[in-house]
Every structure is written in C-alpha cells, then in structure tokens.
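Peer 1: sharing a sequence plus its predicted fold:
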Amino acid sequence: MQTIDAKPLLNTTILWLMTILSGLVVANNYYNQPLLGLIAAEFQVSEGTVSKISVLTQLGYACGLLFIVPLGDKMLRKRLILTDLIFVVAALLVMAFAKTLWMLYVASFFIGVTSVIPQIFVPMAAELSSPEKKSGNIGLVMSGLLMGILLSRFFSGIVGDYFGWRAMFEIAAGMMVITWLLVYRFLPELRPNFQGSYGALMQSVWHFAKTERKLQVAAFRGAMGFGAMSAVFTTLVFHMEGAPFYAGASVVGSFGLIGAVGALAAAFVGRFNQRFSVYQLIYFSILILLSSWVFIYFGQHSYIGLIIGIILIDLGLQSSHIMNQTDYFSIPTQATSRLNTVYMVCYFIGGSLGTYLAAMAWQHMGWAGVCLVGTSFSILAFLAHLFFGKGRQKPAENQLAADSLSKR
C-alpha cells in the first residue's frame, strides 16, 4: 500500500471496508428497539421498564465515545479495534443468554460502550483524505453507519418475529467475529499522534470542548437532532402495536428500511458543498427535520403519513450530521479522534435524553407527547443554528494552545 508521510493512502478498498464494518458494528446498538415488545412480554414488565434497555445502550455508547474513542489518537488504532471487538462479542452473548432483567440492563450498557468502532473509522477517513475528498469520504463512511442503524431495525424485527429476540443477539455476535477477522486481515495500521498520558489525553478532550465554538455548536445541533429521531424510533413499536395497525416487530422494523431512503440521499449531501456553504446546508437539513413532524403527528394513523415522516426525519438528521462533522473536522488540528469524541458524546447524550423523555411522554400523553418531545428538540437545533451557527473563529492564541495539546 502506498504511504504519504508514513500514513496509508485511503484507497477505495479500505474506504469501503470501513463503510461496511461501520454499519455492522453500530447496528448492535439498535437491534433492541423493534424487539422491546417481545422482551417485555417474556419478562412480563411494562413498556416503560423495558425502554430502559434502549436508554442504557445509548448511555453506554456515550461512555464508550468518551473513554475509548480518544485512544484512537494515542494507541495503534488497529490493535485498539481488535481488542474492543472481543468485548463486543462478549456483551452480545451475555444479552443473548440473559435470564434476568438486570442482566439485560448490564449487557445493553456494555454493548453500547464497546460498539464505538465506527467513531474511530470516521476520523480515520477524515485524517487520511485530501481536502477536496474529505466531505465525500466522510459521507460514504457515515452512509454505512447510518444504513447499519436503519437496517438493523428491519433485520432484527424479522429475526425477532420468526426466531425470537435472543436469536438476533446470537447472530450479531457471529457477525462481530467475522468483523474481527476482516479488520485483522485488511485494515492498515495508523500511527498515533498523541504521546502523553491518558490523563493528559482526556484533559485535551475537555480543552477542545471548552474552547472550540464551531465544535460546541455542532455538538448541540447533533444532540438535539438525534434526540428527536430517537424519540420516534423508540416509541414507534408501542404506537404501532395498537389500533389501527396492530403491527408486529417485523413491520415496525421495516420502517428502518424505509428510513434508509433518507439516509442514502443524505450520503450525497457533501456533493453540494461547492454550491452551498456548510451553514446553508445545515439550515436546510434542520428545516427538513422540522417538517417531518407535521407528517408524523397528523399522519399518525396512516402508513403513508408515517412513511413520509420517517423518510424526512432521517434525511434531515443524517444530512445535518454529515455536515456537522465536515464543519468541525475543518478545525486545523490532528486531534480528529478527540474532536469526534466531543461531538459524538453530546450526540448520544441527546439521543438518550430523547429516548427517556419520549418514553415518559408516551406513558402520560401517548403519541402526541412523543411528537411534542421530538418537535421541541428539532426547534432547539434550529434556534442554535440560527443564533450561533455563524460564530467567530477561535482567536489565534487559543488555536496555538489547542495545537500544543493535540501533539503532547
């Protein structure tokens, strides 16, 4: 493989490998959503109780983003990924064979903690790309990740209906073994760019979070957008179990397949970067996200209304997500894993909050409460973009401090 300054050149094979594996790994976090009704029935618990599985998975993912992903700047990344995959397999097997609710909670949390490998791939793609190909390459890897999120719901719904919910996690463990073999055989090694201690590494993460205005705004927009989408997907299974749908897990999971239409369209948003500014693309993306709630609320009793709403919410969220990442990866520093850590931790905290509030809203207000939560999150993202999206660049002295921290 060709190298440039001791770094592997990002060729088509490696780019597609990261794209496909991102989808396979991130899917572990979402298999549970269409299966919540089946799990609740087996353990004879309420919908609110079983919804904690999704919340804990997302909180675990946020913890993994905070404590594992920054190591991508400090350790050999291939070794880090291979080690992490061993723990992914273990967590999935515990989930598959859990006999008590607390075992499900613990396994769900650690599935989230360990399934963060895609967030090591994304900064790798940004770091190894030429400036003119950066948006496109990030978009491709993100498209794999997003397809994994959406298709996981479709796949798990079918498996759950025909083979039971436990079979899904057994299959997932097998796929992670295959992923380990592919990473071992094909992924190139990438030299770390941080030489200090783990404590200093985490200190630099906090420094970026405090001082990078562009990163702060992107993180808030992302958190609110993902919170909005999490609200609808976590409670959709409960909504469609009742009248007029009376749908099972496979039907609910198929909405993930429908949402893939929006995600695939979003993968091409980087191509508009030469005609429109990042600010404009994010503006239009959030407007699409907002418009989705009109269909999700007023079309709540029809398949066509929910289908249009799901396509729009995925298109709007994923477009803004890709452009958010393009925006903060333009910050002049090599600390790409740490920038991604700040953004993605906030992103999944937002998702966890959206999941929790939507579950509470469903219990007290039904689908109208879910739509209120999702619309509120979308409005907050839009207002943050309007008032802070064109913030000034960081002063030169702060940039020098950040560069010093990124190389320590």
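Peer 2: Received it, and whenever you're ready, just let me know what you need.

Peer 1: could you use CA atoms for every contact and neighbour count after this?
Peer 2: Fine.

Peer 1: which stretches of this protein form strands?
Peer 2: Assigned by DSSP state E, the strands in the chain fall at 3-4, 7-8.

Peer 1: any chance of those in TSV, with distance to residue 33 and mean neighbour count too?
Peer 2: Formatted as TSV, these follow (distance: least, Cα to Cα, whole Å; neighbours: other Cα atoms under 10 Å):
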stretch	distance to residue 33	mean neighbour count
strand 3-4	42	8
strand 7-8	38	16
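
Peer 1: got those strands as JSON lines, with distance to residue 209 columns?
Peer 2: Formatted as JSON lines, the strands of the chain follow (distance: least, Cα to Cα, whole Å):
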{"stretch": "strand 3-4", "distance to residue 209": "30"}
{"stretch": "strand 7-8", "distance to residue 209": "27"}
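
Peer 1: out of these, the one nearest residue 312 is which?
Peer 2: Residue 312 lies closest, by Cα to Cα, to one member of the strands of the chain: strand 7-8, at 37.3 Å.

Peer 1: isn't residue 335 right up against residue 73?
Peer 2: Yes - in this structure residue 335 lies within contact range of residue 73 using Cα atoms under 8 Å: 6.6 Å.

Peer 1: overlap in contacts, these two.
Peer 2: Jointly contacting residue 335 and residue 73 under the rule Cα atoms under 8 Å, 6 or more residues apart in numbering are residue 193.

Peer 1: for these two, indicate the residue with more neighbours.
Peer 2: Neighbours around residue 335 and residue 73, counted as other Cα atoms under 10 Å, are more numerous at residue 335. The numbers are 29 against 25.

Peer 1: for the more buried one, what are its contacts?
Peer 2: 73, 193, 406-407.

Peer 1: recalculate using a threshold of 6 Å.
Peer 2: Contacts of residue 335 were listed using Cα atoms under 6 Å, 6 or more residues apart in numbering, and they are residue 406.

Peer 1: and the gap between residue 292 and residue 286?
Peer 2: 10 Å (Cα to Cα, to the nearest Å).

Peer 1: again, but for residue 316
Peer 2: Distance from residue 316 to residue 286, by Cα to Cα: 6 Å.

Peer 1: repeat for residue 115
Peer 2: From residue 115 over to residue 286 the distance is 27 Å, taken as Cα to Cα.

Peer 1: in the stretch 151-300 of the chain, which spans are helices?
Peer 2: Under the criterion DSSP state H, counting those that start in this stretch, the stretch 151-300 of the chain contains helices at 165-186, 198-211, 213-241, 249-266, 278-298.

Peer 1: which one of those helices is the most hemmed in?
Peer 2: With neighbours taken as mean count of other Cα atoms under 10 Å, the helices of the stretch 151-300 of the chain reach their highest mean count in helix 213-241, at a mean of 25.

Peer 1: what is the orientation angle of it with helix 249-266?
Peer 2: 150 degrees (axes from the mean of the first three to the mean of the last three Cα atoms, to 10 degrees).

Peer 1: one more structure, for comparison:
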Amino acid sequence: MTRGTLWLPAVACGVAVGNVYFPQAVTPLVAEGLRLPVDRAALVVTAAQIGYACGIFLLVPLGDRVPYRPLLATLFAVTGLGLATAGLAPSFGPLLAAGVAVGVTTVIAPIIGPMVAGMVAPAARGAASGTMLAGSIGGMLLARTFGGALGEWLGWRAPYLVAAGLAVVMAVALWRTLPVTKPHTLQSYPDLLLEPLRLLRSEPELRRSCLYQAMIFGAFSAVWGSVALLLTGPSYGYGAQAVGLLALVNAATMAATPIAGRVVDRRGSDPVNLVCMIAVIGSAVVLAFATAGGTGGLVALVLGTLVLDVAMQCGMVANSIRMYALSDTHRGRLNTAYMTCAYLGGAVGSWLGVRAYTTFGWHGVCGLVVLMAAVALARHAVAVRSRSRSRA
C-alpha cells in the first residue's frame, strides 16, 4: 500500500472506533431520556468497552484466518444492525445489551492495523500505523462532537441510528475496494483463541506493551468517562454538546501520532513510552484545576485533556510497533492480546472514573489518572534497570 491508498482503511478505523466513543457524549441524554441516575446511564460507555474487549479476543484473531475483505464487510454490516437495535431500544436493558453487541462487532480497527502493517515496507510501518491511529483518533473526536450535537438536537437515539447508516456504507465501500488476500494461517478457531494467551505467556515484550496501554488507556477512559458529569454538573452547567466540543479541540492528536510513528521508527519505542507516561501524570495535575469553573477551569480542562489524548495515542503507536516487531506472521493474534488488555484497562478505567467522581469528585478522577500512570512508569523503570544489568 502507498500513502495515497491508506485513506480508506484510516476512515474505516475512524467510523468503527467512533461507535465505542460517542456514548461518552450522550450519557446525560440517556439518563434524561430513560429517567435513570446518571451513574447508571454511564454504564453504556462501560458496556461498549467491555464488548470491544470481548470482540477483540473473539474476532480479531480471525484476521489471520479469514480473508480481510469479507471479514471486515461482514463486521461492519452486523455492527450497523446492532446500532440500529440500540437506537430503537425501548428501555435501558435492551440498550445495554445492544451496546455490548456493538462493541463486540465494531473491532474493525484492530484488524485493519495488522492488515496495513503487512502491506507496507517495514521501514514505513511506524508511519502507516500512525496514519491508521490518526483515523481512529478522528473517529473518536468526531463521534463525541457530532454525537453530542446530534443528541442535543434530536435526542439520544439519533446518534445510534446515524452511526448504523455509516456502518452499512463502510461495509459496502470495503467490499468493493479491498484487495483479495490470503489467510496467514489455517489453524482452527479454538487454536486461534488460545494463541494470544500463549503469546502473552511467552513474549515478555508483549506483556510489557499490554500493561503500559492498559494503564494509560484506563487513565484516559477514566477522564473521558466522567468529564460529561463535570461539564453538565453545577461547576459548568453545560449540555451534552459541550463534551463533543471539548473533544474537537483535541484534534491536534491526529497530527501527533504520525510524528510519533516516525520517532519510533528512528529511536525505538521506549523513549516515546517514557515521555508519554510522564505527560499523563502532568495532564492530571493540569486537569485538577478544572474544578475552578469559569474560563480558567475550561482552559485547564482543554489543556489537560489535550496532553492526555496526545500522550495516550502516541504511547499506543510506540506499543504497537514494539508488538508488531515480534512476528511477521502472528500480527493479528499479537494485536488480539494487546488490544484485549488495552480495552479491559479502558473498561476498568471508565467504571472506576465514574465511581471516583461520584465519591470524591473530579479530584478523585485526577488522582486515579496519576495512580494508573504511576503503575506503568514503575514497570518501565524495572524494564530499563533490567536492560542496564544485562548490558553490564
């Protein structure tokens, strides 16, 4: 693949990933529309992320076993059906179940990432991965922005129904344009499911990447899973659209990830990981001032989430390249282990973030961010010390 042909898979990543993130902007609207406590309505976010983690484990390994074109088109089509079901759900129970189902099937980006990595030259792998991640980031940002705006205008069901239509369009586009590919393996499906667990056991560098991303993505999800409660609460009193506008301000992350990919290509993953971990802790310090409200609080919120977003996404590029370097024939199964751990961390972070907010307020969320980043930083220090001893 050339740089000019990467745009469609990047857009597909954005559309698919957006299905996990737009519920973050409409949580208050779901609570109002279904007459629920806001912390219970926030479970739609956790449900999508848990479903996504399950889908990564159950479906992403098929990227090594099934040709990409029929696999990706089918997943998009089924995702569209699940989104339509969620948009028409009569009560919270069916909405929650449909949200889990959507999370399971919208795992297109973790399949496209290994696909693209295998279709470009090794020296360009970091830049290509950064481009795919930039597409995913665009989906995250725009999903929150338009989800919040559309939900304010037409109600919480509208974002689900519009997302359903986009999923069907992408299913047709990928079916018509992706090249015919051959499977990387003929292993049985049970063996494919066990392979990521074997890789986690045998590859220490994979385990390290998984821990880093689980902690940092958990911190990221803690903030974005609870920021709607802050913005719609007494400190600001905004509507759901404000969450989307805040996400749109952070569009700079789309430019940062390709740069991070090129830095990783030149200097390796560890320096980028270290900077990202320190930046996450710094973002929590800045975010703590968001409780002041007013212009100063908004400035702190914008700067803090911007630093957090850039750090999380650049760290993901670094971790992905470390992981892809482990094998040329097991990328789908490596990515399964990695992304499953990442989104389990994200689901835990979302749940803990809402609990921290309802118990300790916004400062509790910031403290949780510091704690999770500190765990990753401590593991990084151990890895650096071990490497220094082996060289000595």
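Peer 2: All right, it came through fine. A quick note: this is a predicted structure, and the numbers were derived from the prediction, not measured.

Peer 1: which among the helices of the stretch 151-300 of structure 1 is found nearest to residue 377 of structure 1?
Peer 2: In terms of Cα to Cα, the element of those nearest to residue 377 of structure 1 is helix 213-241, at 4.9 Å.

Peer 1: chain center to the closest one: distance?
Peer 2: 10 Å (Cα atoms, centre = their mean, to the nearest Å).

Peer 1: residues in structure 2 aligned with it?
Peer 2: Here helix 213-241 of structure 1 aligns to structure 2 at residues 204-232, judged by TM-score structural alignment.

Peer 1: give me the number of residues near the counterpart of residue 379 of structure 2 in structure 1?
Peer 2: Taking TM-score structural alignment, residue 379 of structure 2 has residue 384 as its aligned residue in structure 1. Neighbourhood size, residue 384 of structure 1 [other Cα under 10 Å]: 15.

Peer 1: how near is residue 384 of structure 1 to residue 97 of structure 1?
Peer 2: 44 Å.

Peer 1: and if you look at residue 238 of structure 1?
Peer 2: In this view, residue 238 of structure 1 and residue 97 of structure 1 are 25 Å apart by Cα to Cα.

Peer 1: cool, and residue 3 of structure 1?
Peer 2: Separation of residue 3 of structure 1 from residue 97 of structure 1 (Cα to Cα) stands at 45 Å.

Peer 1: now the helices: where do they sit in the stretch 1-150 of structure 2?
Peer 2: With DSSP H, counting those that start in this stretch as the criterion, the stretch 1-150 of structure 2 has helices at 7-21, 23-34, 38-41, 43-59, 68-87, 92-105, 109-117, 125-154.

Peer 1: the fourth one maps to which residues in structure 1?
Peer 2: Per TM-score structural alignment, the counterpart of helix 43-59 of structure 2 in structure 1 is residues 52-68.

Peer 1: which residues sit against the matching stretch?
Peer 2: 105, 108-109, 112-113, 341, 345, 348, 352.

Peer 1: just give me the neighbour total for the aligned partner of residue 11 of structure 2 in structure 1.
Peer 2: In structure 1, the residue matched to residue 11 of structure 2 (TM-score structural alignment) is residue 20. The number of residues packed near residue 20 of structure 1 is 20, by other Cα under 10 Å.

Peer 1: same thing with residue 387 of structure 1?
Peer 2: Residue 387 of structure 1, neighbours per other Cα under 10 Å, totals 10.

Peer 1: same check on residue 234 of structure 2?
Peer 2: Neighbour count for residue 234 of structure 2, taken as other Cα under 10 Å: 10.

Peer 1: could you do residue 366 of structure 1 as well?
Peer 2: Using other Cα under 10 Å, residue 366 of structure 1 has 16 other residues around it.

Peer 1: same thing with the one 3 residues further on?
Peer 2: Applying the criterion other Cα under 10 Å, we find 20 residues in the vicinity of residue 369 of structure 1.

Peer 1: surely it meets residue 359?
Peer 2: No - Residue 369 of structure 1 is beyond contact range of residue 359, at 9.2 Å (criterion: Cα atoms under 6 Å).

Peer 1: intersection of neighbour lists for the two?
Peer 2: Contacts common to residue 369 of structure 1 and residue 359, judged by Cα under 6 Å, 6+ apart, are absent.

Peer 1: give me the nearest residue to residue 87 of structure 1, chain neighbours excluded.
Peer 2: Take residue 87 of structure 1 and drop its neighbours on the chain: the residue closest to it by Cα to Cα, 6 or more residues apart in numbering is residue 114, 6.5 Å away.

Peer 1: aligned counterpart of that neighbour in structure 2, please.
Peer 2: Under the alignment (TM-score structural alignment), residue 114 of structure 1 pairs with residue 105 in structure 2.

Peer 1: go on, residue 281 of structure 1?
Peer 2: Using TM-score structural alignment, residue 281 of structure 1 lines up with residue 272 in structure 2.

Peer 1: how about the contacts made by that match?
Peer 2: Residues in contact with residue 272 of structure 2 (Cα under 6 Å, 6+ apart): none are found.

Peer 1: can we see that at 7 Å?
Peer 2: Counting by Cα atoms under 7 Å, 6 or more residues apart in numbering, residue 272 of structure 2 touches 315, 318.

Peer 1: residue 96 of structure 1 too?
Peer 2: Residue 96 of structure 1 sits next to 166-167, 169-170 when contact means Cα under 7 Å, 6+ apart.

Peer 1: any idea how far it lies from residue 89 of structure 1?
Peer 2: Using Cα to Cα, residue 96 of structure 1 is found at 11 Å from residue 89 of structure 1.

Peer 1: same check on residue 350 of structure 1?
Peer 2: The spacing between residue 350 of structure 1 and residue 89 of structure 1, counted by Cα to Cα, is 26 Å.

Peer 1: who has more neighbours, the two?
Peer 2: Between residue 350 of structure 1 and residue 89, residue 350 has the larger neighbour count (other Cα under 10 Å), namely 28 against 23.

Peer 1: report the contact partners of the more buried one.
Peer 2: 223-224, 226-227.

Peer 1: residue 89 of structure 2 now?
Peer 2: Residues in contact with residue 89 of structure 2 (Cα under 7 Å, 6+ apart) are residue 95.

Peer 1: next: residue 24 of structure 2.
Peer 2: With Cα under 7 Å, 6+ apart as the criterion, the residues that contact residue 24 of structure 2 are 45, 144, 224-225.

Peer 1: ok, 10 Å please
Peer 2: Contacts here follow Cα atoms under 10 Å, 6 or more residues apart in numbering; on that basis residue 24 of structure 2 touches 42-46, 143-144, 147-148, 221, 224-229, 240, 243-244, 350.
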